[in-house]
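1. Can you look at this prediction? I've put the sequence above it.
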Amino acid sequence: MIVTLPVSKKTEFGYFLKEDDAEILLHQNEATGAPLHVGDEIEVFLYHDHENRLAATMEMPIVRLGEYGWLEVVDIAPKMGVFLHNGVKKDLLLFVDDLPKLRDEWPRPGDRLLVTLKRDRHGRLLAKPVTEEEIQAFAVPAGREMHNKWVEGTVYKVIQAGAFLFTEDEHVLFIHREEMTEKLRLGQTVRCRVSFVREDGRLNGSMRAPKEVQYGEDAKRLLQYMADRGGAMPYTDDTPADIIREKFAMSKASFKRALGKLLKEQKIEQDEGWTHLKREELDRLLENEQS
C-alpha cells in the first residue's frame, strides 16, 4: 500500500510515521533523499517486515496492488516457494501452492515471472501469478505474417502437454512437449519458431528448426553420437520412443527421419538391433575431429 504520512518522531535509527493511532517505523536505511524533519509529509510504501511488523520504505515497488509486471526470481525456498525482487529491500514471496508440483518446473534465480500482488489472511503482501483469464485480457492477437518467424517468449504456465509463453510482442504461444529441445520451466525465456497461427490469434511454436533443416541437424547429431561411441549405437527404428527422447531429446518420428536420411545417403547400416557407421564415414568423422 502506498500512502502519504507525516513524520511524528525522529530517532537515531530512523523515523516514526503517524497513521491514525499507530506509529510506523521508517528505518534510516529506507529513507531516501534529504534528511526528514518532524511534520514532513512523505509518500511511503507499507509492508510487513521479517518480524511481521508493519514498516515503511520510501523506495517504490515495481509492481503494485492491481497491477501486473515482470519480476526477477532472486531466491528459492523449497518449503515456502520462490522470492521475487519488487524494487524494495524485502523480497516478495510466491507461495509454493502457486508453483508447479514438479520441482524441475520451478523457476530458477534470474528467471522472470509475470505477477500481481495479493494479501494473505494476515494482510501480508504475496505475489500472485497471472491467470489464463488475465492473460487473455491484455494479450495481442497475432497476424498470419508471424508464421515461421523466430520469437522470444517467457513461460508463464506449464502443463503436462507443454508450456504457454508470453512473447516480447505480447502474443500467447504454446509449445507442445514434442516440439521442445529441452524441458521448459516456469519463468524461463526461450527462442522459438512460430509453426502455426490460430484463428483466434494465438500461436503454436517449436524450438526446432523447420523440418527440412531439422532432418540434417538430427542426422549430424546421430553421426556424432556413433562416432563418439566407436562407430555404433544400440538404437534403431524399433527403439521405444521414451528411450529415444531420453538419449537424443527428439521424437521417435524425428529419429526415424534422421536414420532414413543416413540410410539413403549410405552412411549407416543396421543389424540385429544396432546401427553402425560405415567404415569410410567413421574415418571421415575422425579425420575431421583431428584436423
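-> All right, it came through fine.

2. going forward, measure contacts and count neighbours with C-alpha atoms only.
-> OK.

3. which residues in the stretch 101-250 of the chain form strands?
-> Here the stretch 101-250 of the chain has its strands, by DSSP state E, counting those that start in this stretch, at 112-119, 125-129, 150-159, 162-167, 172-176, 189-197, 203-206, 232-233.

4. ok, second structure coming up, stack it against the first:
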Amino acid sequence: MVEIGKFNKLKVVKHVDFGVYLDGGELGEILMPIRYVPDGCKDNDVVEVFVYRDSEDRVIATTEQPYAVIDDFAFLKAVSVNNIGAFLDWGLMKDLFVPFREQEKTMEEGESYVVKIYLDTKSDRIAASSRLTRFLDKTPADYKEGQSVDLLICGLTDLGYKAVINDSHMGIIYKNEVFQKIDIGWNVKGFIKKIREDGKIDLSLQEAGHERIGGAAEIILSKIKEAGGFIPATDKSAPDVIYKLFGVSKKVYKKACGALYKKRLILINEKGLKLTDKP
C-alpha cells in the first residue's frame, strides 16, 4: 500500500516524454516528473520515492529528499504567509502548508517554527501544525528517572525550555539548570529528572550528579593540571562560569571537588582550587 507523505519503493510501469509512471496500487499509476527520474532508470526497475499531492491535487512521486516526513517533528522556516495560512520550506519544490487554525501563534515570514507534519484526512493532503500538544501521547509516561532520552527543544517559557521527549511527550528544562547553549529547534540528548504527581516531566541536560562525579572529578583534576596547578574557581563562582571551565553543573562541580579533596588531590581555599603535592 502506497503511503502519501512517506518514502515508498515502487515499480516503474512505463516511460513517457515528461517522466515515468510508477505502480501505485490502489492509487493507480503515479507520475514521477522527468526532472526527478534517476539516470538509467528502466521499466520494471524499483525506485524509492517520496509521494505527495501537488498543487493540482495529483499524486506525484519525487526522488527529492524532504527535511522530514509525516509523523515527524521538524524545525522549518516560513517562506510565505497569506490569508489562508503559512508555507514552510521542507526541501521540496512545493512548500508545506500550515493552516491558520494549526498555528500556535501567527506565523511570520522568515521565522522558523517547530511543527508536526501530518496527513489531513479530509483533504488527503500533507500539512503541518505548530499546535504540538494535540499530537503528543496522552497516556502517562513510563520513563525512569535518569533515563536517557532524545529531546527536541520546541519553546521557551518563564520557567525554562519546553522539549518534545522521544517524539511522544512534553517536558521542561528549567532555566537555572541549563549550563550549555541550546535554542529552539535543536535536537539534544537529555535525561528524565523527575515525573511529577501531576504527570508533568522535569528534564535535565546532564546525568544525575551521583552518576557523573567520577568523570567530573577527572575533568576538574585535568583542567587544574593544564592550568599549571591552580584555577580561580570557588563555591561562589557563577554556574555558567563553572560550566564554561569544566562542562558540568555547579552541583556536580561541588560534589566532584569534595571527592578530590577527600582523596587529598586538591586544596580548596577562598581563591580557588590548587593541586596538592600528592602524585
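-> Cool, the structure landed. None of these values were measured; they are calculated from a predicted model.

5. would you list the strands of the stretch 101-250 of structure 1 in TSV and tack on distance to Arg257 of structure 1 and mean neighbour count?
-> Shown next, in TSV, are the strands of the stretch 101-250 of structure 1 (distance: least, C-alpha to C-alpha, whole Å; neighbours: other C-alpha atoms under 10 Å):
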stretch	distance to Arg257 of structure 1	mean neighbour count
strand 112-119	36	20
strand 125-129	40	21
strand 150-159	24	20
strand 162-167	23	22
strand 172-176	19	23
strand 189-197	19	19
strand 203-206	17	24
strand 232-233	17	20
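
6. Out of those, the one nearest Pro61 of structure 1 is which?
-> strand 112-119 (10.6 Å; C-alpha to C-alpha).

7. which residues touch the closest one?
-> Outside strand 112-119 of structure 1, the residues that touch it by C-alpha atoms under 8 Å, 6 or more residues apart in numbering are 63-73, 125-130, 154, 156, 186-189.

8. Thr167 of structure 1 touches Tyr156, doesn't it?
-> No: with contact defined as C-alpha atoms under 8 Å, Thr167 of structure 1 does not reach Tyr156; the gap is 10.2 Å.

9. so which of the strands of the stretch 101-250 of structure 1 gets nearest His48 of structure 1?
-> That would be strand 125-129 among these, by C-alpha to C-alpha, at 7.6 Å.

10. Determine how far the closest one lies from the middle of the whole chain.
-> 17 Å (C-alpha atoms, centre = their mean, to the nearest Å).

11. and it, what does it pack onto?
-> On a contact count with 3 or more C-alpha pairs under 8 Å, 6 or more residues apart in numbering; DSSP states H and E, strand 125-129 of structure 1 meets strand 92-95, strand 112-119.

12. at 10 Å instead, please
-> Contacts defined by 3 or more C-alpha pairs under 10 Å, 6 or more residues apart in numbering; DSSP states H and E place strand 125-129 of structure 1 against strand 41-48, strand 81-85, strand 92-95, strand 112-119.

13. coming back round to it: can you list the strands of the stretch 101-250 of structure 1 in JSON lines and add distance to Glu217 of structure 1?
-> As requested, the strands of the stretch 101-250 of structure 1 are exported to JSON lines (distance: least, C-alpha to C-alpha, whole Å):
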{"stretch": "strand 112-119", "distance to Glu217 of structure 1": "31"}
{"stretch": "strand 125-129", "distance to Glu217 of structure 1": "37"}
{"stretch": "strand 150-159", "distance to Glu217 of structure 1": "18"}
{"stretch": "strand 162-167", "distance to Glu217 of structure 1": "23"}
{"stretch": "strand 172-176", "distance to Glu217 of structure 1": "20"}
{"stretch": "strand 189-197", "distance to Glu217 of structure 1": "16"}
{"stretch": "strand 203-206", "distance to Glu217 of structure 1": "15"}
{"stretch": "strand 232-233", "distance to Glu217 of structure 1": "18"}
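
14. of the ones you listed, which approaches Gly81 of structure 1 most closely?
-> Comparing the strands of the stretch 101-250 of structure 1 by C-alpha to C-alpha, strand 125-129 comes nearest, at 10.4 Å.

15. Now do the contacts for Thr139 of structure 2.
-> Ser168, His169, Gly199 (C-alpha atoms under 10 Å, 6 or more residues apart in numbering).
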